[in-house]
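A.B. asks: Got a sequence here, can you model it:
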Amino acid sequence: MNKTQASMLSNILEDKASKRIYVTKLCTQDLPHIIEYLDDISSKNGATKIIVKVPTKYSPFFNQYNYQLEAYIPAYFADQTDVLFMCKYTQKERQQAEKHYLGLLQNMCNTLPSTCTKSLNQALHLRELCNTDIPNMISVFKQVFETYPFPIFETDFLQQSMLDGTRYFGVFEANKLVAISSAECDAENKNAEMTDFAVLPSHRGMCLASHLLIEMEHALRKDKYVTVYTIARLQCMPMNKTFYNAQYQYTGTLIQNTQISGSIQSMNVWYKRL
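C.D. replies: Next up, the predicted model:
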């Protein structure tokens, strides 16, 4: 995934593996020219989806150009306004979601959330990770993910993400790292994306993702964060259930959005006010 370098001030990612253009941070000074610019780089790169995180007040502008709302996060910005995930497709076939998994998601949402009652095994301990943990982090990520939308298998990327404010947490058995998660922190707006959950197959079924999520929420509350959210694979029902049980609210599905674990998959957006 490459960051586009051009006259635009917005943060624009060309995600060739996912065949999408992703505007992760919209600079309103780029309006209205960003529409034509996105269309142009989409065509040049063979991207079949453009997705933009749009402050609510600018959604009418994007609606004019056939962008559709797929999901949103309330109170995303410091002034407590929302952000909308607005999308445009250049290939009709890409707009088809995985109906079977949407049905499973609906069934889950029709049930009451249930809290994991398993305490952390006494043989395990949980702590925040640092630079010296990076080799072990890469080893876990490689065992869990065939492919990933960001270069989490690379030392330089993980080091830079830590410098940029992403906080990683891990569960250890003795000195062996067995589970990871991260909080990608936006200190200015006091929101964080809860992401990069990876649990070794040998340690699944122990509620480790739930324990990591609780620990991250606790750390973020101490730092006065307001909103946390995740973008979870539609096909990974256990991960969706982890957030559902933790009282996160579902706001929509990003259709055929992200190349992960070997294929382009739809992603569910969940949020929670701390």
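A.B. asks: okay, CA-based contacts and neighbour counts for the rest of this
C.D. replies: Noted.
A.B. asks: measure the spatially most central residue of the chain to residue 44 for me?
C.D. replies: The residue lying closest to the centre of the chain (C-alpha atoms, centre = their mean) is residue 231, at 3.7 Å. Distance, residue 231 to residue 44, by C-alpha to C-alpha, to the nearest Å: 27 Å.
A.B. asks: same question, residue 2
C.D. replies: 14 Å.
A.B. asks: for residue 215, same thing?
C.D. replies: For residue 215, the distance to residue 44 (C-alpha to C-alpha) stands at 43 Å.
A.B. asks: more crowded one of the two?
C.D. replies: Taking neighbours as other C-alpha atoms under 10 Å, residue 215 and residue 44 compare with residue 215 leading, 16 against 9.
A.B. asks: how far does the helix or strand the more buried one falls within sit from the chain's center?
C.D. replies: In this assignment (DSSP states H and E), residue 215 forms part of helix 208-222. Remark: helix 208-222 is offset 16 Å from the chain centroid, using C-alpha atoms, centre = their mean, to the nearest Å.
A.B. asks: Show me which residues of that helix are buried.
C.D. replies: The neighbour-count check on helix 208-222 (16 or more other C-alpha atoms under 10 Å) flags 208, 209, 210, 211, 212, 213, 215, 216, 217, 220 as buried.
A.B. asks: Would you tell me what the next helix or strand after that helix is?
C.D. replies: As assigned by DSSP H and E, the chain's next helix or strand after helix 208-222 is strand 227-233.
A.B. asks: Buried ones in stretch 231-246, by neighbour count?
C.D. replies: Judged by neighbour count (16+ other C-alpha under 10 Å), stretch 231-246 contains these buried residues: 231-235, 239-246.
A.B. asks: Same check on stretch 10-30?
C.D. replies: Neighbour counts using 16+ other C-alpha under 10 Å place 10, 12-23, 26 of stretch 10-30 among the buried residues.
A.B. asks: Not counting that stretch itself, show me its contacts.
C.D. replies: 1-4, 8-9, 38, 41-42, 45-54, 149, 257-259, 264 (C-alpha atoms under 8 Å, 6 or more residues apart in numbering).
A.B. asks: now stretch 115-135
C.D. replies: Stretch 115-135 has contacts (C-alpha under 8 Å, 6+ apart) with 155, 158-159, 162, 167-174, 206-208, 210-212, 245-246.
A.B. asks: for that stretch, the distance to its chain's centre please.
C.D. replies: On the basis of C-alpha atoms, centre = their mean, stretch 115-135 is displaced by 21 Å from the centre of the chain it belongs to.
A.B. asks: this one next, for a side-by-side:
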Amino acid sequence: MSEVNRSLFDTCDLLEGASIQYGPNSSRVYLMSMKQAEPARLPAAMYQLAKAQGYGKLIAKVRQCESEHFFNHGFTEEARLPGYYPAIGESEGGSASIHEDALLLGAYLDSERQIDTKAAEHEKVLTLAHNNLSKVTSAPHWQVIPLDEVYVEEMAHLYREVFPSYPFPIHEASYLLETMSDNVSYFGIKHQGRLIALASAEQDLDNMAVEMTDFATSPEFRGLQLAAALLNKMESCMEQLGFRQAFTIARAGSVGMNRTFAKHGYHYQGRLINNTQISGQIESMNIWCKPLCVEKTK
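C.D. replies: Purely as a prediction, here's the structure:
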């Protein structure tokens, strides 16, 4: 398969010193990390970039103490991650009780995009995700393994099989190889020598939080709790590394993925409306998070 045009995918860049993603597929500018930027300068800069590119949405992940600058420019809260940030001035060994929420704030240049036309369906998905939750049981016959550079061709093949399109070029082995050196760990399940499921743990080392993401299961193996097996292993590995919070951004229309996280003790924290282009259409995304049980070392 020839490599696709990467200009169609999200670009990672700096804006006024802050870390952003932006691209035409999801038609948005996403502020991921303030870094050393001045918060008051970001809202106007984001609007300017989005207008220049013709994008329909802005999304910003910011500390609660920085949010007023964004509210003053028409942003509203869509979701939050409780206790995501250590308090400013706290060291890594500081009190675990002193943390600050991350707010996910949205603003729209396209007024129609802020309307969730599938709101009723999405609420039904949440209800189904929470109904009759049973304790997660392990599936010993599915062995989850870490995936390194040896597996990138297989990984890219499975992502192509599952996702016709995606915000990032996960269909390319070269891109997956790049991410492995950028704090992204991959895990997979093989059956009879074939990779049938995989997911990634995208690590925020500054805040010791990890996003559980990019779950993909070969269509013929769905319904076998493979995502649950992956999540179990990923959580265990991230806890051992000292990560204190896990979160995910799940497709709001997927009962299976939302239910997987609900069963694992994740808490629903809001919805990003018409936020992400996956498989050819802009989809709303649910935010779920969970504190991890960090192992104490002597």
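A.B. asks: Could you report the neighbour count for residue 128 of structure 2?
C.D. replies: A count of nearby residues for residue 128 of structure 2, using other C-alpha under 10 Å, gives 15.
A.B. asks: Same question for the one 3 residues further on.
C.D. replies: Number of residues near residue 131 of structure 2 (other C-alpha under 10 Å) recorded here: 12.
A.B. asks: Which secondary structure state is assigned to the aligned partner of it in structure 1?
C.D. replies: Under the alignment by TM-score structural alignment, residue 131 of structure 2 pairs with residue 111 in structure 1. Three-state call for residue 111 of structure 1 (DSSP: H, G, I helix; E, B strand; the rest coil): coil.
A.B. asks: go on, residue 59 of structure 1?
C.D. replies: On the three-state scheme (three-state DSSP), residue 59 of structure 1 is labelled helix.
A.B. asks: For the corresponding residue of structure 2 for it, which non-adjacent residue is closest in space?
C.D. replies: Counting by TM-score structural alignment, residue 59 of structure 1 lines up with residue 67 in structure 2. Leaving aside its sequence neighbours, residue 67 of structure 2 sits nearest to residue 103 (C-alpha to C-alpha, 6 or more residues apart in numbering; 7.4 Å).
A.B. asks: aligned partner of the one you found in structure 1?
C.D. replies: Looks like residue 103 of structure 2 aligns to residue 84 there (TM-score structural alignment).
A.B. asks: now do residue 250 of structure 2
C.D. replies: Checking TM-score structural alignment: residue 250 of structure 2 goes with residue 232.
A.B. asks: ok, its match touching residue 271?
C.D. replies: No. Judged on C-alpha atoms under 8 Å, residue 232 of structure 1 makes no contact with residue 271 at a distance of 11.0 Å.
A.B. asks: count of residues packed around the nearest residue to residue 251 of structure 2 once chain neighbours are set aside?
C.D. replies: Of all residues not flanking residue 251 of structure 2 in the chain, residue 285 sits nearest, at 4.6 Å (C-alpha to C-alpha, 6+ apart). Using other C-alpha under 10 Å, residue 285 of structure 2 has 21 neighbouring residues.
A.B. asks: how much space between residue 285 of structure 2 and residue 78 of structure 2?
C.D. replies: In this view, residue 285 of structure 2 and residue 78 of structure 2 are 10 Å apart by C-alpha to C-alpha.
A.B. asks: got the contact list for the alignment partner in structure 2 of residue 96 of structure 1?
C.D. replies: Counting by TM-score structural alignment, residue 96 of structure 1 lines up with residue 115 in structure 2. Residues near residue 115 of structure 2 by C-alpha under 8 Å, 6+ apart: 273, 274.
A.B. asks: rewinding a little: so which of the buried residues of stretch 10-30 of structure 1 belong to helices?
C.D. replies: Secondary structure from DSSP state H places none of those in helices.
A.B. asks: Quick check: the two most widely separated of the residues you listed?
C.D. replies: Greatest spacing in the buried residues of stretch 10-30 of structure 1, by C-alpha to C-alpha: 17 and 26 (21.9 Å).
A.B. asks: TSV for the buried residues of stretch 10-30 of structure 1, including distance to residue 79 of structure 1?
C.D. replies: Output for those, formatted as TSV (distance: C-alpha to C-alpha, whole Å):
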residue	distance to residue 79 of structure 1
10	20
12	23
13	26
14	29
15	30
16	34
17	34
18	32
19	33
20	29
21	27
22	24
23	21
26	16
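A.B. asks: sorry, back to before: pull out the buried members of the contacts of stretch 115-135 of structure 1.
C.D. replies: By neighbour count, with 16+ other C-alpha under 10 Å, the contacts of stretch 115-135 of structure 1 hold 158-159, 162, 167-171, 207-208, 210-212, 245-246 as buried.
A.B. asks: ok, how many other residues are close to the closest residue to residue 91 of structure 1 other than its chain neighbours?
C.D. replies: What sits nearest to residue 91 of structure 1 in space, not counting adjacent residues and going by C-alpha to C-alpha, 6+ apart, is residue 48, at 5.5 Å. The number of residues packed near residue 48 of structure 1 is 21, by other C-alpha under 10 Å.
A.B. asks: Show me what residue 48 of structure 1 lines up with in structure 2.
C.D. replies: Checking TM-score structural alignment: residue 48 of structure 1 goes with residue 56.
A.B. asks: Surely residue 82 of structure 1 touches residue 75?
C.D. replies: Yes. Assessed by C-alpha under 8 Å, residue 82 of structure 1 is found in contact with residue 75 at 4.9 Å.
A.B. asks: Neighbour count for these two, which is higher?
C.D. replies: Higher neighbour count among residue 82 of structure 1 and residue 75: residue 75, with 20 against 17, using other C-alpha under 10 Å.
A.B. asks: which residues does that one contact?
C.D. replies: Residue 75 of structure 1 is in contact with 81, 82, 83, 226, 227, counting by C-alpha under 8 Å, 6+ apart.
A.B. asks: Also residue 223 of structure 2?
C.D. replies: Per C-alpha under 8 Å, 6+ apart, neighbours of residue 223 of structure 2: none.
A.B. asks: same thing but at 10 Å, please
C.D. replies: Contacts for residue 223 of structure 2 were tallied using C-alpha atoms under 10 Å, 6 or more residues apart in numbering; they are 217, 256.
A.B. asks: Structure 1: which residue goes with that one?
C.D. replies: Superposed on structure 1 with TM-score structural alignment, residue 223 of structure 2 falls opposite residue 205.
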